[in-house]
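> give me a 3D structure for the following:
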Amino acid sequence: MAVGNGGAKKVVAPMEVSVEAGNAGDAAWMDDDGRPRRSGTFWTASAHIITAVIGSGVLSLAWAIAQLGWVAGPAVMLLFAAVIYYTSTLLAECYRTGDPATGKRNYTYMDAVRSNLGGPKVIFCGVIQYANLVGVAIGYTIASSISMRAIRRADCFHANGHADPCKSSSNPYMILFGLVQIVFSQIPDFDQIWWLSIVAAVMSFTYSGIGLSLGITQTISNGGIKGSLTGISIGVGITATQKVWRSLQAFGDIAFAYSFSNILIEIQDTIRAPPPSEAKVMKQATRLSVATTTVFYMLCGCMGYAAFGDAAPDNLLTGFGFYEPFWLLDIANVAIVVHLVGAYQVFCQPIFAFVERWAASTWPDSAFISREFRVGPFALSVFRLTWRSAFVCLTTVFAMLLPFFGNVVGLLGAVSFWPLTVYFPVEMYIRQRGVPGRSMQGICLRMLSVGCLIVSIAAAAGSIANVIEALKVYKPFSG
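Below is the predicted model:
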């Protein structure tokens, strides 16, 4: 806080304010920035990351590997894992500006960009980050409705046989998911939803494990491994051009499956104060999470391709390559829905917080914004209820307009991968650590950034081409 006195300014640290106000006893409950003491640990940070990473993206990996084949598919997945882990460690170093233990905290991804880069790059970051988070919310709404509809269809197939089309609309399920999100969105921030992330992380392992088990069982039943070294073959039903677009979209699908950099700083801001430094804890959590998810991804994607070959569906558990046991499919799809309830909140909290901070600073005396009362983990205010409910309703409507799970996932992964996962972490690290542009490290970092930009552009082109193709035969709200 700055106190003016004849043009001079005295900077008073947040802790000094507490002591001067006679609240020295509260100092033990405050962090170095005057905010309530953070309680996050290596385990809660890992749970948040796993919740964000092992999401609906895992379900499209068998399809992605089917486009690329046995050679390129696993290799591309390992390459993305390595790049994302490395750039995440660079981003973790940017949580504090200056000293890694006592420097100024950056509470959000945009704060980190503002502190380290500034200028137009802050606006560019904000537009990309929040547009991506809105897209993720739409994608998760689509994925949850597909899983809820799959539960009904699995039971229908079991009762009536596979010849029955068992058709149903996904719109009611999207509305139901939206209503649940309106309730959970009234939980104000990450610190209050750690339990939801842990539940969601358990669910992600549940449905990934079921998908893996079914893939192994189907492969054994087939009497061998399906698929080819180069992926889906050109021939009946697929042209050479479609093969190219699908292969490029597969890159976007894999990038989306690993996407969590856009909320890494927000997760890091929940970790308790050092020692050890938040960056060190975050790197450890990232290492565990990326290694864990890569093992699951490789197993689920590869076994799904081994089971179905070129016919691998774009959603492993809802594409009905599997029909039985129907009850196990139901359990898997329930786990997906529960996981997506938590993942939606993890990804949307930065948007909620950004808008509410802006509103509070613009109208600091407004009771409409500031007056609230708490009921358990919920903090209710008229503004929060209105704004967050409107956001959920908007994403639900867009999901009903564009229920293309695979194409939306690929486009989101392609658009966000380069700027949020590679470009900003690299540029901030170079600026913060003073890496010389002509040094070997500086040249390698920039080459990594340029290479990933090319991959993002190619993946976006493939996804857009496939979205356009799907729109030619789709009628809005007919899902």
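> hey, let's count contacts and neighbours off CA atoms from now on
Noted.
> tell me how far the helix or strand containing V83 is from the chain's mean position?
Per DSSP states H and E: V83 is located in helix 61-92. The chain centroid and the centroid of helix 61-92 are separated by 15 Å under CA atoms, centre = their mean, to the nearest Å.
> and for stretch 100-115?
21 Å.
> contacts for it?
Stretch 100-115 is contacted by residues 33, 93-98, 121-122, 125-126, 262-266, 269, 274-275, 277-279, 350, 424, 428 when judged by CA atoms under 8 Å, 6 or more residues apart in numbering.
> now, those residues that are in strands?
Within these, residues falling in strands by DSSP state E are 96-97.
> and the contacts of stretch 100-115, which of them are buried?
93-98, 122, 125-126, 262-266, 269, 277-279, 350, 424, 428 (16 or more other CA atoms under 10 Å).
> narrow those residues to those in helices?
Counting by DSSP state H, the buried ones among the contacts of stretch 100-115 place 122, 125-126, 264-266, 278-279, 350, 424, 428 in helices.
> what is the helix or strand hosting A307 packed up against?
Using DSSP H and E, A307 sits in helix 278-308. Applying 3 or more CA pairs under 8 Å, 6 or more residues apart in numbering; DSSP states H and E, one finds that helix 278-308 contacts helix 42-53, helix 61-92, helix 194-222, helix 264-268.
> now show me the structure for the sequence below, then we'll compare the two:
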Amino acid sequence: MEALEITNEPSQKKVDVDADDDGREKRTGSWLTASAHIITAVIGSGVLSLAWAIAQLGWIAGPAVLITFSFITYFTSTLLADAYRAPDPVYGTRNYTYMDVVRASLGGKKVLLCGIAQYVNLVGVTIGYTITASISIVAVKRSNCFHDKGHDAHCKPSDYPYMALFALIEIVLSQIPNFHKLSWLSILAAVMSFAYSLIGLGLSIAKVAGGVHTTTTLTGAEVGPNLSSSEKVWRTFQAIGDIAFAYAYSTILIEIQDTLKSHPPENKMMKRASLVGVSTTTLFYMLCGCIGYAAFGNDAPGNFLTGFGFYEPFWLIDIANICIAIHLIGAYQVFCQPIFGFVEKKCRQRWPESKFITKEHVVNVPCHGAYPINKFRLVWRTSYVALTAFIAMIFPFFNSFLGLIGAGSFYPLTVYFPIEMYIARMKIPKLSFTWVWLKILSYTCLVVSLVAAIGSVQGLLTDLKKYKPFKTE
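I've put the predicted structure just below:
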């Protein structure tokens, strides 16, 4: 992602001791800040649904699928990290975005396909986060309402005011110029993700220790009066999709890597950050998923925090939901910065003489000092955040559709492109042992994506049947 330069003449070459060797803003990121970005992106609110996912798959398949996807994600992320510089992974030319990497390694129509998959996914995630954050804030309002007025009270606050509040916060934060300035927000968001995960984990452990009887099985939720065989299949598909997409951060991996200092080599630091990020998230996923399943059994809720009710301990549930909202505020910025950077780069290239697009105005911000403000950035980013909030209000079931968007992006961005670029860069002979097993991995993940897409479509159709615009449920 291209850094913004403070200059009145875009054609002038910037001379700055703080600039990198290619004239861009000097990178200061480390494996620690990259790990924070990864954890912020990966440990999303999806961790809350893992107890439900394992309840559909059971004690054998559930943990096995979790471990399998952690290995796949880490492996393909190392392949993608080596593609950041081309043709040499250490001394080659930098590529600032995922599309640049695909262009350097593969070229042709695959660059366009990569862009469609990446940016459609990023837009979908930002809309989904707007919905999920508002749900968490509403959960706080409901728990306090029940605590004050009793458990039989009518406590159904609307999501829409909180979507608007979330959008206002994101409008302010969206003026952070680029990924390089986002580390503090990612670290805060990562801390919040640990906090609500630990609260949910602690409540699950307490429930298990309390001796509450639940039914768990090796194969998960059983077919019976409350679950037909077809519903079992759909839920299994959705569970596999939930787990697969819970690990997918390849969409923004290159943009994260572009924040790293050049020494030690970026690919080595990124591999270390990926190992830390994926290992940490897998540990949390296993704990929250498995212990959550033990606590709730085959009836585990989609969000295991709400499974403890909106009642007592209401204050602890409130803290967890506030942490979710804060985490999603940071995660929203991690996912939308590549979109901002892409549009702003294209506009500067298309209208290089426009001062509205290129000129930076330095503003003195209290307690901060000088801060660059760009009129185009202000208008465009505000418009984007407002649009995503509006779509979230119109389609509040969008999280179901998000699974379908994820199904369309997981395979190409996390598996297909990293493997194809590695084969092309290393000139691996067709039908050789390495070529064959890489292709088997690729096609297997394609099948998983298709299966998850089918499950998501079924869930989407179910949502559409009961859809009533602007109606509070």
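> ok so, going back, comparing the helix holding V83 of structure 1 with structure 2, how large is the average distance?
Taken over the aligned residues, the distance from helix 61-92 of structure 1 to structure 2 averages 0.8 Å (mean CA distance after the TM-score superposition for structure 1).
> what range does that helix cover in structure 2?
Counting by TM-score structural alignment, helix 61-92 of structure 1 falls onto residues 50-81 of structure 2.
> in the matching stretch, what's buried?
Under the neighbour-count criterion of 16+ other CA under 10 Å, stretch 50-81 of structure 2 has 50-59, 61-63, 65-67, 69-70, 72-81 buried.
> if we can go back for a sec, using JSON lines, lay out the helices and strands packed on helix 278-308 of structure 1 together with distance to P325 of structure 1.
Below are those laid out as JSON lines (distance: least, CA to CA, whole Å):
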{"stretch": "helix 42-53", "distance to P325 of structure 1": "27"}
{"stretch": "helix 61-92", "distance to P325 of structure 1": "20"}
{"stretch": "helix 194-222", "distance to P325 of structure 1": "9"}
{"stretch": "helix 264-268", "distance to P325 of structure 1": "38"}
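> ok, which of those comes nearest A2 of structure 1?
Closest of those to A2 of structure 1 is helix 264-268, at 26.2 Å (criterion: CA to CA).
> how close does the closest one sit to structure 2?
Average distance, helix 264-268 of structure 1 versus aligned residues of structure 2 after superposition (mean CA distance after the TM-score superposition for structure 1): 0.3 Å.
> that helix maps to which residues in structure 2?
Mapped onto structure 2 using TM-score structural alignment, helix 264-268 of structure 1 covers residues 253-257.
> so what touches that stretch?
Contacts for stretch 253-257 of structure 2 (CA under 8 Å, 6+ apart): 1, 34, 37-38, 77, 80-81, 84, 96-98, 179, 266-267, 270, 338.
> tell me the one of those residues nearest L283 of structure 2?
In terms of CA to CA, no member of these lies closer to L283 of structure 2 than I38, at 14.5 Å.
> returning to what we had before: now do the helix holding V83 of structure 1 against helix 278-308, angle only.
If you take axes from the mean of the first three to the mean of the last three CA atoms, to 10 degrees, helix 61-92 of structure 1 sits at 170 degrees to helix 278-308.
> just the angle between helix 61-92 of structure 1 and helix 194-222, please?
With the same axes, to 10 degrees applied, the angle from helix 61-92 of structure 1 to helix 194-222 works out at 150 degrees.
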